[in-house]
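Participant: coordinates only, no sequence provided:
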């Protein structure tokens, strides 16, 4: 469970610290500022609300904040679309978080997410040419086709509870060798996970994943505390596979609208490219030859 007073305060502080006062027409002299970014009173002025009220909001002491006030703060802080959604979700917790458990994760209410047979059938239909996975709440990897299991981590060889994109990126020693652009991948992963936590602040699985990573990974703590909320739903990746070499793939995500909080992720390469040829080679390798993970261990 997210603690509302902590989350909203940390988020707003990080976002105002990230702004350049000079870019907003405000004085920026070092002799006048003890901290970087905007002061609370400047955010309040830009949002046209009282300093006292903004201070109470940032400290988690203001409840039932109106949508108009949240929108005004969002404009003052130049929030992105994903950041605005996160702010609204965290603010909507209202008194529920304060009245909830003092700490720890709530137990799961029932069985985990399942993938429909029709979706698994679609994954299998793409298996020979298109690596694909289904990602669920908290970045759990719920299903994959044979090529999807081979293009990166050895999903078939992992215990069910460890098949999670964030856990793999931050805790698997193979992650940095597999992803030469690891820093970018790490930031994208945290942005996605924080957006998830904003949509489902009381979800026990998200809470458990975030809690484990905060405890075991210094790199995760550093990126998480930056309060980035930037979902990456499409783009490119470089993957260095130990058997077929470097792959340059494009990934796309497709939200499964009838399946709550599940997305289909596909990887592809231009026709005739070296990567397309290597993906075909990867699909033809015997299963024992496809190994790209060393197991989950604490990293930094």
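Facilitator: Yes, it's here. The model shown is predicted, which means the values in this text are computed figures rather than measured ones.
Participant: could you use CA atoms for every contact and neighbour count after this?
Facilitator: Fine.
Participant: on the three-state scheme, residue 239 is what?
Facilitator: strand (DSSP: H, G, I helix; E, B strand; the rest coil).
Participant: burial measure for it, as a count.
Facilitator: When neighbours are counted by other CA atoms under 10 Å, residue 239 registers 21.
Participant: use this one as the comparison:
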């Protein structure tokens, strides 16, 4: 899908979720044939002509100014991440993506030292496509203890956190809040796709997951786009049982994110993390 088609699909999806009541519009009991706002209603709210907005949504206009995009974002009640996503999609429409295979993502020495410096905190470093680029022992034990711990060291074998969520039964059982975690992962991928439209590997990942998982395809069609930030996650780990952690996605570069999990000191959840660290620690010789 090219940039203009992506922009139009995003605008249409967001328009369908706004109701007249959301913008204080009285419909006087009128029965409406389509969900959400009509095109002309959103155009009026954004201060553009209905015909221009229709062309924009249909992919027939390629010259939306930043001011128009911001007006549409305000009319659609978009948050800052979604507003940036709209600008990314509009920028994509103005250029032709290059069809090339992107180079393998690398982990610099400073980031590896950061991972090594936090042995008591589960940490996983992911790239722009949610590939696992590195993890510390506790991060591996908490999030993917059933996988080869050396897999991230080999670009061809790197696990992908989004794919694991939808295709690996272990991850589905690990998260008690699986649906919210899965939706956040899909929104993060769509946000990345808007920023990197020429990434053929990202496009291939989305295509593969859409074919293999109806749940992913449904969530992708929802057009939610936002980077992961912070969320509380209920988990059930096969070694330590139930625990609740706060997962934070900390950006260490434009394309790399450090996912960490913490629990309040002295809590049962913190004790569970310490027990997991002890249970998976390498044997001393």
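Facilitator: On my side now, so go ahead. Quantities reported herein were computed from a predicted structural model and do not represent experimental measurements.
Participant: and the TM-score between them?
Facilitator: After superposition, the two chains reach a TM-score of 0.90 (TM-score structural alignment, normalised by the length of structure 2), with 277 aligned residues with a CA RMSD of 2.0 Å.
Participant: excluding its backbone neighbours, what's nearest the aligned residue in structure 2 for residue 164 of structure 1?
Facilitator: Matched to structure 2 by TM-score structural alignment, residue 164 of structure 1 sits across from residue 160. Nearest residue to residue 160 of structure 2, sequence neighbours excluded (CA to CA, 6 or more residues apart in numbering): residue 131, at 4.2 Å.
Participant: what does the one you found correspond to in structure 1?
Facilitator: Under TM-score structural alignment, residue 131 of structure 2 pairs with residue 140 in structure 1.
Participant: residues contacting its match?
Facilitator: By CA atoms under 8 Å, 6 or more residues apart in numbering, the contact set of residue 140 of structure 1 is 163, 164, 165.
Participant: if we go to 10 Å?
Facilitator: Residue 140 of structure 1 makes contact with 112-113, 134, 160-167, 205-206, 209, 262, according to CA atoms under 10 Å, 6 or more residues apart in numbering.
Participant: so which of these are in helices?
Facilitator: 165, 166, 167, 205, 206, 209 (DSSP state H).
Participant: give me the neighbour count for the third one.
Facilitator: This points to residue 167 of structure 1. Residue 167 of structure 1 has 24 nearby residues by other CA under 10 Å.
Participant: so it sits against residue 219, correct?
Facilitator: No - Residue 167 of structure 1 is beyond contact range of residue 219, at 12.0 Å (criterion: CA atoms under 10 Å).
Participant: common neighbours of these two, please.
Facilitator: Counting by CA under 10 Å, 6+ apart, the contacts common to residue 167 of structure 1 and residue 219 are residue 213.
Participant: which stretches of the stretch 101-250 of structure 2 form strands?
Facilitator: Taking DSSP state E, counting those that start in this stretch as the test, the strands found in the stretch 101-250 of structure 2 are 123-126, 132-135, 230-237, 241-251.
Participant: what's the average distance of the first one to structure 1?
Facilitator: This means strand 123-126 of structure 2. After superposition onto structure 1, strand 123-126 of structure 2 sits on average 1.0 Å from its aligned residues (mean CA distance after the TM-score superposition for structure 1).
Participant: what comes into contact with that strand?
Facilitator: 105, 107, 111-112, 114-116, 131-143, 152, 158-161, 247-252, 255-262.
Participant: quick revisit: out of the contacts of residue 140 of structure 1, which comes closest to residue 81 of structure 1?
Facilitator: Residue 81 of structure 1 lies nearest to residue 262 out of the contacts of residue 140 of structure 1, by CA to CA, at 20.5 Å.
Participant: show me what contacts the counterpart of that closest one in structure 2?
Facilitator: Using TM-score structural alignment, the partner of residue 262 of structure 1 in structure 2 is residue 256. Residue 256 of structure 2 is in contact with 105-107, 111, 125-133, 249-250, counting by CA under 10 Å, 6+ apart.
Participant: again with residue 45 of structure 1
Facilitator: Listed by CA under 10 Å, 6+ apart, the contact partners of residue 45 of structure 1 are 39, 51, 54, 73, 76.
Participant: no further queries at this time; thank you.
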